[in-house]
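*Asks:* could you work out the structure for the sequence below:
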Amino acid sequence: MITVRKQSLLFMKKQRVLIVDDESSSVRILRRILSTKDYILDDASNGDEALAKLEEKQYHALLTDWLMPGINGVQLIQHVRKNIRNQPIIIMTTVVDSLQAKEDILAIGADYYLSKPYDLNELINCLEEGLARLQQLPLNLNLISSQKELSTPPPCIAVVIAASTAGCEALRKVFYGFPSCKAAFFIVQHGPEWVIEELARKIQLNTDLNVMVAADSQMIQPGCIYIAPADSHLCIQQKSFSIKLTDDPKENFLRPAADPLFRSGAKAFGGFTIGAVLTGLGMDGTNGSAHIVASKGIVIVQDPETAVAPTMPRTVISSGLAREIVPLNKMQTTILEKVEILSGQLDQMR
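*Replies:* Predicted coordinates:
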């Protein structure tokens, strides 16, 4: 049996939110709206002032503008992700609305990007979802029984990957120059539709693998990367080895979430499953990793020291589920080595 921690929530009575914007009218609006949600609110008119406050207090969320005098929002986010140990959820709010700008901001560690004028309800939803993920703690031990060995061999090796904050950039590095091999790859990257579509496009530019946003009932083929579409869980059908997309309830406050993918992958591919957990806040992927280990599969985790947001990999490691912990620049080599080893075992089984 594999010992893992059962998910639970521990909410602080009050969450502290820092608003950073040089436009006093924007600050007033946010204060008026968020004060109804019982947050402890602080504000700063520029990045320098924000850094001083971040040194004094622990904040659970940071809402920052981009274009400000002195230290701007980009530099502020970079400092927070590099130097603040207790990482907050970060929401960038800005008048800049280009696709490249959005990609750049998410790559340095923002969790959400909202273009001004933004919908206040969307802002509140992002904040509440992010804070819920941030405060999700592993509590109460739960036992997951070891799974039975497969009676028939799967068609290939399955590599299931979880990524969140700054995950698109990490995934592009993992798959840069990735050769074709005897594995099918499945990715859950948290984000809206435009993030998923751009991720598929960018990965395809630099790999021999066939990259696509997954479609329901699609047959799984080796040499392909299937990316979970926005707002759908990506699962693997055990007997047909096809893809199943569901609108089942959110897990870890997310849809898509990595845990449903990891669990279904372990059930369908058994010991021929490789799980990889990359950068991200929260604990998505931990429960699923336990199922992979229970099926005698392999879990590889990005070294938290090389992750923009270390919580997801750190949670898997602290649960004792990581077979290997590797820096991001070694992730591709490690995955390929494991695929080669398991492919040899799969050939012997046939």
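
*Asks:* going by C-alpha atoms from here, please, whenever you check contacts or count neighbours.
*Replies:* Noted.

*Asks:* residue 220 contacts residue 244, doesn't it?
*Replies:* No: the pair residue 220 / residue 244 is not scored as a contact, 10.6 Å apart, by Cα atoms under 8 Å.

*Asks:* are we agreed that residue 244 is in a strand?
*Replies:* Yes: applying DSSP: H, G, I helix; E, B strand; the rest coil, one finds residue 244 inside a strand.

*Asks:* who's in contact with it?
*Replies:* 215, 216, 217, 218, 234, 235, 236, 237 (Cα atoms under 8 Å, 6 or more residues apart in numbering).

*Asks:* now, those that are in strands?
*Replies:* Among the contacts of residue 244, the members falling in strands are 234, 235, 236 (criterion: DSSP state E).

*Asks:* circling back to that earlier point, can you pick the most crowded of the contacts of residue 244?
*Replies:* residue 234 (31 neighbours; other Cα atoms under 10 Å).

*Asks:* picking that back up, got TSV for the contacts of residue 244, with distance to residue 121 too?
*Replies:* Listed next are the contacts of residue 244 as TSV, based on distance: Cα to Cα, whole Å:
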residue	distance to residue 121
215	30
216	31
217	34
218	35
234	27
235	30
236	34
237	36
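
*Asks:* residue 174: which of the residues you listed is nearest?
*Replies:* residue 234 (20.4 Å; Cα to Cα).

*Asks:* and stretch 106-119, which residues are buried?
*Replies:* 106, 107, 108, 109, 110, 111, 112, 113, 114 (16 or more other Cα atoms under 10 Å).

*Asks:* show me where the stretch 51-200 of the chain has strands.
*Replies:* For the stretch 51-200 of the chain, the strands defined by DSSP state E, counting those that start in this stretch occupy 61-65, 89-94, 112-115, 136-144, 157-163, 183-189.

*Asks:* please apply the same query to the stretch 201-350 of the chain.
*Replies:* With strands called from DSSP E, counting those that start in this stretch, the stretch 201-350 of the chain shows them at 210-213, 224-227, 233-236, 243-246, 273-277, 298-302, 324-326.

*Asks:* any chance of the ones you listed in a markdown table with distance to residue 6 as columns?
*Replies:* As requested, the strands of the stretch 201-350 of the chain are exported to a markdown table (distance: least, Cα to Cα, whole Å):
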| stretch | distance to residue 6 |
| --- | --- |
| strand 210-213 | 31 |
| strand 224-227 | 27 |
| strand 233-236 | 20 |
| strand 243-246 | 23 |
| strand 273-277 | 18 |
| strand 298-302 | 19 |
| strand 324-326 | 23 |
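
*Asks:* for residue 204, see how far away residue 26 is.
*Replies:* Separation of residue 26 from residue 204 (Cα to Cα, to the nearest Å): 40 Å.

*Asks:* could you also give me the structure for this next sequence, so I can compare it with the first?
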Amino acid sequence: MSERIRVLIIADSALRSEAIAAILSSDPSIWVIGTARNGEEGREKANILKPDVITIELKTPVMRGLKAIEKIMEESPISIIVISDMDVNVTVKALSIGAMDFVLLTREIEEISRDLIEKVKIAARVKPVRRIKVNSTVAAGPVPKKSVSKVVAIGVSTGGPQALQMILAKLPSDFNAGILIVQHMANGFIGGLAEWLRSGSFLDVRVAAEGDILKSATVFLAPDNYNTRITDNGIISLSKDTGGAKGHVPSVDIMMKSVADSFGHDAVGVIMTGMGRDGGEGIRAIKRTGGITIAQDEKTSVVFGMNKAAIETGHVDKVVPLEEIAYRIIEVV
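*Replies:* Okay, the predicted model is just below:
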């Protein structure tokens, strides 16, 4: 980027604003154009200053951080980085309503600084997507599950929580397949994500454990630090990375390849918004064994990276906007 990245800081104390500004200003490519003491002031300054990126604390007074994120993403979307020492569920909620990423304050200052600068630079390259409201569903009651005959394998990273919410909210309680998901995110947050997704879906959403059996209308999210595979009889197997694997753990490629090996033409691979190339080889494997492959389009992606790499393999059957993915899955299951 030839021009400096313009950042607005929203924090509840002058001391915290100064600390964040000092970190960001240490990089010559970043320019802090303003600060705000609460969500309402931040919202007003965002409309006037038009920053490239906003950093926001979730506990800001007057208009709380979550409400400010929601309003900004509805009115004039801007890439938002959450700065938080709050609980998992609150941070997951912030991601679900439009925040692009988050930085935790529970680490050493050098690591916080490095992470914040890197994520601001990434956010500045991303075209923010206007927040899409999703109506939550409440299951009418338990639905009998049967052994799985089809598997939907989903890989997603940046922008994933809200995208997953939209898909799972549209799938019916008698959905005739099991679902495996690899969502790249910081350690410690996958359980909160599963709980939040379950609250807005007819499906049973949980974090996978060794020996779990995938059944219809059941969703398993890969746990932190474990690669997730599935056998041909629907049993989940977890393995810790031994240091030889490249890229993310859990890996979308490893999960999807196991689905392709075990379910062949009964597999559906879905690759969505996110940075990097993880999932491209997995999509290729599913297609080569006769499965169906779907990719989220560029326009509705927070980051057109993983899905772009998969599309470039030439093994994606359908490229569709986020709001259509659930319907395409239902069609082929």
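
*Asks:* TM value for the aligned chains?
*Replies:* Superposed pair, TM-score by TM-score structural alignment, normalised by the length of structure 2: 0.69. Supporting alignment: 300 aligned residues with a Cα RMSD of 4.3 Å.

*Asks:* looking at the strands of the stretch 201-350 of structure 1, which is buried most?
*Replies:* strand 273-277 (a mean of 28; mean count of other Cα atoms under 10 Å).

*Asks:* quick one: that strand aligns where in structure 2?
*Replies:* Counting by TM-score structural alignment, strand 273-277 of structure 1 lines up with residues 267-271 of structure 2.

*Asks:* just the residues contacting the matching stretch, thanks.
*Replies:* So stretch 267-271 of structure 2 is contacted by 150-156, 256, 259-260, 279, 282-283, 286, 290-296, 306-307, 310, 329, 332-333 (Cα under 8 Å, 6+ apart).

*Asks:* buried subset of these, written for ChimeraX?
*Replies:* Here is the ChimeraX command that picks out the buried ones among those, judged by 16+ other Cα under 10 Å:
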select :150,151,152,153,154,155,156,256,259,260,279,282,283,286,291,292,293,294,295,296,306,307,310,329,333
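
*Asks:* please enumerate the helices of structure 2.
*Replies:* For structure 2, the helices defined by DSSP state H cover 14-25, 39-49, 65-75, 88-96, 109-125, 160-170, 190-199, 252-263, 280-288, 306-312, 322-332.

*Asks:* and residue 31 of structure 2, what's its match in structure 1?
*Replies:* Structural alignment places residue 31 of structure 2 opposite residue 42 in structure 1 (criterion: TM-score structural alignment).

*Asks:* tell me which of residue 26 and residue 204 of structure 1 has more neighbours.
*Replies:* Between residue 26 of structure 1 and residue 204, counted using other Cα under 10 Å, residue 204 has the larger neighbour count: 20 against 14.

*Asks:* list the contacts for that one?
*Replies:* 210, 211.

*Asks:* corresponding residue for it in structure 2?
*Replies:* Under the alignment (TM-score structural alignment), residue 204 of structure 1 maps onto residue 198 of structure 2.

*Asks:* now swap in residue 191 of structure 1 and tell me
*Replies:* By TM-score structural alignment, residue 191 of structure 1 lines up with residue 185.

*Asks:* shouldn't that match be in contact with residue 157?
*Replies:* Yes: in terms of Cα under 8 Å, residue 185 of structure 2 counts as a neighbour of residue 157; the distance is 6.9 Å.

*Asks:* ok, these two, which is more surrounded?
*Replies:* Between residue 185 of structure 2 and residue 157, residue 157 has the larger neighbour count (other Cα under 10 Å), namely 23 against 20.

*Asks:* and that one, what does it touch?
*Replies:* 183, 184, 185, 272, 273, 274, 275.

*Asks:* quick check: the aligned residue in structure 1 for it vs residue 111 of structure 1, distance?
*Replies:* When structure 1 is aligned by TM-score structural alignment, residue 157 of structure 2 is paired with residue 164. According to Cα to Cα, residue 164 of structure 1 stands 8 Å off from residue 111 of structure 1.

*Asks:* keep only the contacts of residue 244 of structure 1 that stay in contact in structure 2.
*Replies:* Compared against structure 2 with both residues aligned by TM-score structural alignment, their matches' Cα atoms under 8 Å, the contacts of residue 244 of structure 1 retain 215, 216, 234, 235.

*Asks:* now for the first one: which residues touch it?
*Replies:* Translated: residue 215 of structure 1. 243, 244, 245 are the contacts of residue 215 of structure 1 under Cα under 8 Å, 6+ apart.

*Asks:* which position in structure 2 aligns with the last one?
*Replies:* With TM-score structural alignment as the criterion, residue 245 of structure 1 lines up with residue 239 in structure 2.

*Asks:* quick check: residue 250 of structure 1 touching residue 257?
*Replies:* Yes: with contact defined as Cα under 8 Å, residue 250 of structure 1 counts as touching residue 257 (7.2 Å).

*Asks:* neighbour count for the two, which is higher?
*Replies:* residue 257 (27 against 14).

*Asks:* map the more buried one across to structure 2 for me.
*Replies:* Using TM-score structural alignment, residue 257 of structure 1 pairs with residue 251 in structure 2.

*Asks:* wait, that match sits on residue 227?
*Replies:* Yes: look at residue 251 of structure 2 against residue 227 with Cα under 8 Å: they come within range, at 6.0 Å.

*Asks:* find the nearest non-adjacent residue to residue 102 of structure 1, please.
*Replies:* residue 113 (6.6 Å; Cα to Cα, 6 or more residues apart in numbering).

*Asks:* any idea how far residue 155 of structure 2 is from the counterpart of the one you found in structure 2?
*Replies:* Counting by TM-score structural alignment, residue 113 of structure 1 corresponds to residue 102 in structure 2. Using Cα to Cα, we find residue 102 of structure 2 at a distance of 20 Å from residue 155 of structure 2.

*Asks:* got it, and residue 268 of structure 2?
*Replies:* Counting by Cα to Cα, the gap from residue 268 of structure 2 to residue 155 of structure 2 is 11 Å.

*Asks:* do residue 79 of structure 2 as well
*Replies:* From residue 79 of structure 2 to residue 155 of structure 2 the distance is 22 Å (Cα to Cα).

*Asks:* next: residue 49 of structure 2.
*Replies:* Residue 49 of structure 2 sits 36 Å away from residue 155 of structure 2, going by Cα to Cα.
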